[in-house]
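A structural model of the following input is requested.
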Amino acid sequence: MQIIAIVTSVLLASVGCDRAKCGVPKNYGNQLIVQGQDTAAGDWPWHAAIFHKNRGSTNYTCGGTVISNHFILTAAHCVIRANGYLLAPKNIFVRVGIHNLDEENPQFAQKHHVEKIHKFQNFTKLVNDIGLIQLNSLIVFNDHVLPVCMNLTSNITGEIGAVVGWGLTEKDETFPELKKAMIPVIDPLICLATNRALFGQTLSHDLFCAGYKNGTSVCNGDSGGGLVFKRGDKWFLGGIVSISQQRTDGSNKCYTEGYAAFVSVQYYLPWISANTGINFQYTGDNCGERKIKSRWPMRDGNEQETFHG
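As a prediction, this is how the structure comes out:
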């Protein structure tokens, strides 16, 4: 896989303190990377695998991020069908605590079915690409499964974040073990100059640009995963993999020598809070309930659409 990643800077606490210890992997080393490299089991305990079910078969489709013991944050295009309608909850499930898609460690891996799917109502291919998966069973936190912290910082340009996923590698092959990469958040004017046709339609207050132009990028299969940033000893979710440039050969595969667009998690925090009941706070390991106040001026309205089945 080839990945882009972004993390951010704030902590979440939810009812019952199920988020009081977020963003600190039990097994993470301090190594930094430039291009996609191997990870070890437990390095990224908030990263989730989203599977779709269709006519008796199951297929890995997207990444997601554990934000509490009841919710997975992902891209909206990861929870819809080809015709644009939401998937029925029975046709999707989530696995957490896994490192290899082909193997499961029974000590840490968990499979959860879905109670409800939320997406921002005015989602289009290029706008409001954010979704929430509400599970019908509670995630059990352990050394390989933990929630991420949430970024509250609006300006993260220049910061370097981490992104992980099971997407295509530089050889255009899928690889079952989780890969990671470190990438910077790019100034929007610089990004726009590289591909005005794509980024002129996408970059706004709710989307930002990140990556390198050297082959280190997100690719097919990385959608919905998180771009996280390390501050102190904690990792903060700043972006969601949304849109990457495509090759001109008709393959529908990512163009790896260009930047990609990420959903700004900070911009959508009020929507996330409204749909999850999670209270966002500025400081960490307690159960305070200091909520963010925002006028939340979404591009095309502020409603939501949910599918409950």
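
okay, CA-based contacts and neighbour counts for the rest of this
OK.

Quick one: residues contacting the residue in the chain sticking out farthest from the centre.
Computed with C-alpha atoms, centre = their mean, the residue of the chain farthest from its C-alpha average is Asp249, at 27.7 Å. Counting by C-alpha atoms under 8 Å, 6 or more residues apart in numbering, Asp249 touches no other residue.

I'd assumed it was in a strand, is it?
No - under DSSP: H, G, I helix; E, B strand; the rest coil, Asp249 sits outside any strand and is assigned coil.

now Asp38: how far from Asn195?
To Asn195, Asp38 is 30 Å away according to C-alpha to C-alpha, to the nearest Å.

Could you do Gly158 as well?
Remark: distance between Gly158 and Asn195 (C-alpha to C-alpha) = 19 Å.

same check, this time on Gly225
Counting by C-alpha to C-alpha - Gly225 and Asn195 are separated by 23 Å.

more neighbours, the two?
Gly225 (34 against 13; other C-alpha atoms under 10 Å).

list the contacts for the more buried one?
47-48, 62-65, 74-75, 163-165, 240-241.

Is it correct that Leu126 is in contact with Gly200?
No - assessed by C-alpha atoms under 8 Å, Leu126 is found out of contact with Gly200, at 10.7 Å.

Can you name the next helix or strand after the helix or strand hosting Leu237?
Per DSSP states H and E, Leu237 falls inside strand 234-244. As assigned by DSSP H and E, the chain's next helix or strand after strand 234-244 is strand 260-264.

Let's see this one next, to set against the first:
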Amino acid sequence: MAAVYRKETVHSLSYICGGSLLSQRSVVSAAHCFQNLPATQVALFLGRTNLESFSEDGFVTRDVERLIIHPDYNSLPDADIAVMRMAAIGSFTDFIRPICLWTETTQVSRVVGLSGTVAGWGSNENGQLVSPIAKRAEVKIVSEVDCIRSSAVFSKLVTSRTFCAGNRDGVGPCMGDSGSGLVLQRNNRWMLRGIVSFGQTNRGQCNLYEYVVYVDVAQHLNWLEDNM
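Got it, this is the predicted structure:
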């Protein structure tokens, strides 16, 4: 897991999104996190769980050298994906590990009904805009038909390169969790299948009684491999 920050001043950072470590030099997140934001104003924290503690063992801070937005991105979830290349090559440790890219069938129908894990530092149940401690939730992947039937909003957002997931029980990714990965355990390996892109709100609060739309990473593997 990676925490993505915006550099406000020389000594000030603001948390903006989550991300997933792909390699010693690259992190993937959601493209909408970086609107009008140059790479020089982005910083990454790796190996952290508590954003308020600077005494955690093993965490590192990395500058971003290049920010690569998917060429098809147009503010919709379909290609809401971006890769950050770090300015320096890092090392893997007990605290910093990459996520595996998807290697099984890319058909969404084959993962419908499975529950994935999503984690991040987004808004919590106490109303904090950023949760200092990373939280995780298990969310069920649903079919395109079920997603669109649940809310008319999704008819304009769900495509062949996205999927919906959620339990519609008030638990799941919230504001600030954009860019965080949805992972599935396959053959004893954690594999990245989705990236948090869009969730509905109600009076300024997350509406987790509706599904959340994810970018389907499995539909962007060639682009990711070319840019990581």
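
Would you pull the TM-score for this pair?
Overlay of the two chains. TM-score (TM-score structural alignment, normalised by the length of structure 2): 0.93; 221 aligned residues with a C-alpha RMSD of 1.3 Å.

about what we covered before: Throw the contacts of Gly225 of structure 1 into CSV and include secondary structure and neighbour count, thanks.
Output for the contacts of Gly225 of structure 1, formatted as CSV (DSSP: H, G, I helix; E, B strand; the rest coil; neighbours: other C-alpha atoms under 10 Å):
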residue, secondary structure, neighbour count
His47, strand, 31
Ala48, strand, 27
Cys62, strand, 26
Gly63, strand, 29
Gly64, strand, 30
Thr65, strand, 28
Thr74, strand, 30
Ala75, coil, 27
Val163, strand, 30
Val164, strand, 29
Gly165, strand, 34
Ile240, strand, 34
Val241, strand, 32
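
Now tabulate those in TSV and tack on distance to Ile186 of structure 1.
Below are the contacts of Gly225 of structure 1 laid out as TSV (distance: C-alpha to C-alpha, whole Å):
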residue	distance to Ile186 of structure 1
His47	24
Ala48	26
Cys62	24
Gly63	22
Gly64	23
Thr65	22
Thr74	22
Ala75	20
Val163	15
Val164	18
Gly165	21
Ile240	15
Val241	14
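
What's the match for Gly47 of structure 2 in structure 1?
Matched by TM-score structural alignment, Gly47 of structure 2 corresponds to Gly97 in structure 1.

Return the residues in contact with the closest residue to that match other than its chain neighbours.
If you skip the residues right next to it in sequence, Gly97 of structure 1 has Ala109 as its closest partner in space, 4.4 Å away by C-alpha to C-alpha, 6 or more residues apart in numbering. By C-alpha under 8 Å, 6+ apart, Ala109 of structure 1 lies in contact with 95-98, 144.

Then Leu178 of structure 1?
Contacts for Leu178 of structure 1 (C-alpha under 8 Å, 6+ apart) come out as 38-39, 99-100, 164-166.

corresponding residue for the residue nearest to Gly97 of structure 1 in structure 2?
With TM-score structural alignment as the criterion, Ala109 of structure 1 pairs with Phe59.

try Ala88 of structure 1
Aligned by TM-score structural alignment, Ala88 of structure 1 pairs with Pro38 of structure 2.

which stretch of helix or strand covers the closest residue in space to its match that isn't next to it in sequence?
In space, and not counting its chain neighbours, Pro38 of structure 2 is closest to Leu67: 7.3 Å by C-alpha to C-alpha, 6+ apart. According to DSSP H and E, Leu67 of structure 2 maps onto strand 60-69.

mean shift between that strand and structure 1?
Once fitted to structure 1, strand 60-69 of structure 2 is off its aligned match by 0.5 Å on average (mean C-alpha distance after the TM-score superposition for structure 1).

Report the buried residues of that strand.
Going by neighbour count (16 or more other C-alpha atoms under 10 Å), the buried part of strand 60-69 of structure 2 is 62-69.

Stretch 179-197 of structure 2 too?
Quick answer for stretch 179-197 of structure 2 (16+ other C-alpha under 10 Å): 179-184, 190-197.

For the residue nearest to Pro38 of structure 2, give me its contacts.
Contacts of Leu67 of structure 2 by C-alpha under 8 Å, 6+ apart are 38-39, 82-85.

redo that, cut-off 7 Å
39, 83-85 (C-alpha atoms under 7 Å, 6 or more residues apart in numbering).

Among those, which one sits closest to Gly170 of structure 2?
Ranked by distance to Gly170 of structure 2 (C-alpha to C-alpha), these are led by Val83 at 30.1 Å.

Give the equivalent position in structure 1 for the closest one.
In structure 1, Val83 of structure 2 lands on Leu132 (TM-score structural alignment).

What residues does Val111 of structure 2 make contact with?
Val111 of structure 2 neighbours (C-alpha under 7 Å, 6+ apart): Ile141.

And the closest residue in space to Leu207 of structure 1 that isn't next to it in sequence, how far from Ile92 of structure 1?
With sequence-adjacent residues excluded and distances taken as C-alpha to C-alpha, 6+ apart, Leu207 of structure 1 is closest to Val263, at 4.6 Å. Note on Val263 of structure 1: its distance to Ile92 of structure 1, by C-alpha to C-alpha, is 22 Å.

Mind checking which of those two has more residues around it?
Neighbours per residue, other C-alpha under 10 Å: of Val263 of structure 1 and Ile92, the larger number sits with Val263, 30 against 23.

That's all I had, so thanks and see you.
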